[in-house]
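A.B. asks: Coordinates for the following, if possible.
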Amino acid sequence: MTYCVGMMLDRGLVLMSDTRTNSGVDNISTFRKMYHWQVPGERVIAVMTAGNLATTQAVVSQLEERNKAPAERHNSLLEAPTMFQVATIVGNLLQDVIEERAADNGQTAAAGTFSATMIVAGQIKGMEPRLFLIYPEGNFIEASFDTPFFQIGETKYGRPILIRGYERDMSFEAAVKLMCVSFDSTLKANLSVGMPLDLLVLETDGFTPLHERRIEASDPYFQSISTSWGEALRQALEGLPDYTLDAAAGGRLKGTA
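C.D. replies: Model (predicted):
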């Protein structure tokens, strides 16, 4: 399992992913799930992956080969005229890889054994930053004002945090803090998501990462976020109205009629 988040802001895009891959509790490894390519001053494109590791690595490897020699290979992300075309290229490639792996193993793609999903984000000069969620079937949807962020992998534990805390006009720093809380909640609830985390910040019209780093388990800031968030939750719980077990009160709040 994994957890990745891509978020749209007025200022640009913020992406974060974990790096844990496991096949059972005794076989845990670390693999990068975030990749990006850039042409300084012209475009920057990022991809995050979740699902079958062999599938996602095959897709990323083919994208890498195409991008290293775009003039000699078709469907390079570095030559696509729009981010919509970038998403189309990634979607078609993902679908092809899943179908090929399934066929090689005597299965249908619908069996889901080799399934994967991806988040594609980036900007091409003269256009707005865009964010897409790519499904295993190769189709995709785009982020909007109504759906300003996408999650893939183990999404349920961190989603409530994002829904309650997200504001489109928030700063990059505030967005990173919100994502750290979302990831901390997921890490606490599911052992299949693990450190380190990869972070990428893409500012509108920057065409190169504004900020990029790997957050290790020993990172002082992340540890502070985790500790402070846990304490804040305990204090918030204590500040809520008390419940009484008095049968005569019928479970009403203390001090109410």
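
A.B. asks: Going by C-alpha atoms from here, please, whenever you check contacts or count neighbours.
C.D. replies: Will do.

A.B. asks: How far does stretch 85-94 sit from its chain's centre?
C.D. replies: With CA atoms, centre = their mean, to the nearest Å as the basis, the distance from the averaged C-alpha position of stretch 85-94 to the chain average is 18 Å.

A.B. asks: who touches that stretch?
C.D. replies: 55-56, 59, 75, 77, 80, 116, 120, 132, 134-140 (CA atoms under 8 Å, 6 or more residues apart in numbering).

A.B. asks: Neighbour-wise, which one of those residues leads?
C.D. replies: Looking at those with neighbours defined as other CA atoms under 10 Å, the largest count falls to V120 at 28 neighbours.

A.B. asks: Of the contacts of stretch 85-94, which belong to helices?
C.D. replies: T55, T56, V59 (DSSP state H).

A.B. asks: ok, the residues you listed vs E238, which is closest?
C.D. replies: Closest approach to E238 among the ones in helices among the contacts of stretch 85-94 (CA to CA): T56, at 44.7 Å.

A.B. asks: how about the closest one, what does it touch?
C.D. replies: For T56, the contacting residues are T49, A50, L94, A116, by CA under 8 Å, 6+ apart.

A.B. asks: Also this sequence, please, to line up against the first:
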Amino acid sequence: MTYCVGMMLDCGMVFMSDTRTNAGLDNISTFRKMQIWEKPGDRVITMMTAGNLATTQAVVSLLDERSKAPEDREPSILAVPSMFQAARLVADTLREVIANHAQSGQRADSAFNATIILGGQIAGSEPRMFLIYPEGNFIETGSDTPFFQIGEMKYGRPILVRAYDSAMSFEEAMKLLLVSFDSTLKANLTVGAPFDYHLYERDTLTTGHTGRIELDNPYFEIVSKGWGEALKTALDSLPAFRL
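C.D. replies: Predicted coordinates for the structure are as follows:
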């Protein structure tokens, strides 16, 4: 399984993804689920994937290969004029990969599905973020939906809904996301560290701060322990139910 979050902020965008994939409790592997394409001064585009690993890796590989091909031969994520067109290109590529499974005799049902978060900025336009579905359709963030989650989202969603603020700093957003990821991995063994992240600052048009947080990261340990203790303290402070 997977857990990925893309969040829009006034100062830019924050992306975080786990790295665990599994085909049963005794077959667990680590794969990077975040991909960044950059043309400094022109665009930065980040993609995170959830779903069938073969499908998502094929989508990434096709987009990457076509970004290096002559522009008059293949549509390229590094050449499309807008983030909307980038979302259409990714959606079409996802549909193409799933259709190829069907043509090769495999069933293109939920077993080969994938969901994608795509966000970035292209020179001359605002940062934009999209959620792309296996069918190839997609939606965009807005004031009512300022962040997207894919994968195992239910355990980490409550804290995002309660604490998200578009005016928060990157540091505050990272703390919020780590609480969300900690809640998820404690409730579901199919989500696990390390966590990859990308902090993109609005209008810089260059890759922002990126990194990977391991389970033994000192700050993550503080957040995990502190959040658990804070929840217990909050629960104890509430009035007791009276029979």
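
A.B. asks: quick one on the thing from earlier: tell me which entries of the contacts of T56 of the first structure lie within helices.
C.D. replies: When the contacts of T56 of the first structure are checked against helices (DSSP H), the matches are L94.

A.B. asks: Of the contacts of T56 of the first structure, which qualify as buried by neighbour count?
C.D. replies: Buried residues within these, defined by neighbour count using 16 or more other CA atoms under 10 Å: T49, A50, L94, A116.

A.B. asks: Buried residues in stretch 53-63 of the second structure, which are they?
C.D. replies: L53, T55, T56, Q57, A58, V59, V60, L63.

A.B. asks: Would you quantify the distance from the last one to V161 of the second structure?
C.D. replies: To tie it back to what came earlier, the one meant is L63 of the second structure. Using CA to CA, to the nearest Å, one obtains 33 Å as the distance from L63 of the second structure to V161 of the second structure.

A.B. asks: repeat for the fifth one
C.D. replies: A58 of the second structure sits 33 Å away from V161 of the second structure, going by CA to CA.

A.B. asks: Kindly report the same for the third one.
C.D. replies: Shown here: T56 of the second structure relative to V161 of the second structure, a distance of 28 Å by CA to CA.

A.B. asks: hey, where'd the helices end up in the second structure?
C.D. replies: Assigned helices in the second structure, in chain order: 53-67, 83-103, 157-163, 170-187, 218-237 (criterion: DSSP H).

A.B. asks: Report all helices and strands that the shortest one contacts.
C.D. replies: If contacts are counted by 3 or more CA pairs under 8 Å, 6 or more residues apart in numbering; DSSP states H and E, helix 157-163 of the second structure sits against helix 170-187.

A.B. asks: Now do the helix it packs on: which range of the first structure does it align onto?
C.D. replies: In the comparison with the first structure, helix 170-187 of the second structure aligns to the range 172-189 (TM-score structural alignment).

A.B. asks: picking up where we left off before, of all the buried residues of stretch 53-63 of the second structure, which comes closest to P194 of the second structure?
C.D. replies: Distances from the buried residues of stretch 53-63 of the second structure to P194 of the second structure were compared by CA to CA; the smallest belongs to L53, at 17.2 Å.

A.B. asks: Give the burial count for the closest residue to the closest one other than its chain neighbours, as a bare number.
C.D. replies: Nearest residue to L53 of the second structure in three dimensions, chain neighbours excluded: T21, at 7.8 Å (CA to CA, 6 or more residues apart in numbering). The number of residues packed around T21 of the second structure, counting by other CA under 10 Å, is 22.

A.B. asks: Check L231 of the second structure too.
C.D. replies: For L231 of the second structure, the tally of surrounding residues (other CA under 10 Å) stands at 11.

A.B. asks: Great, nothing more from me.
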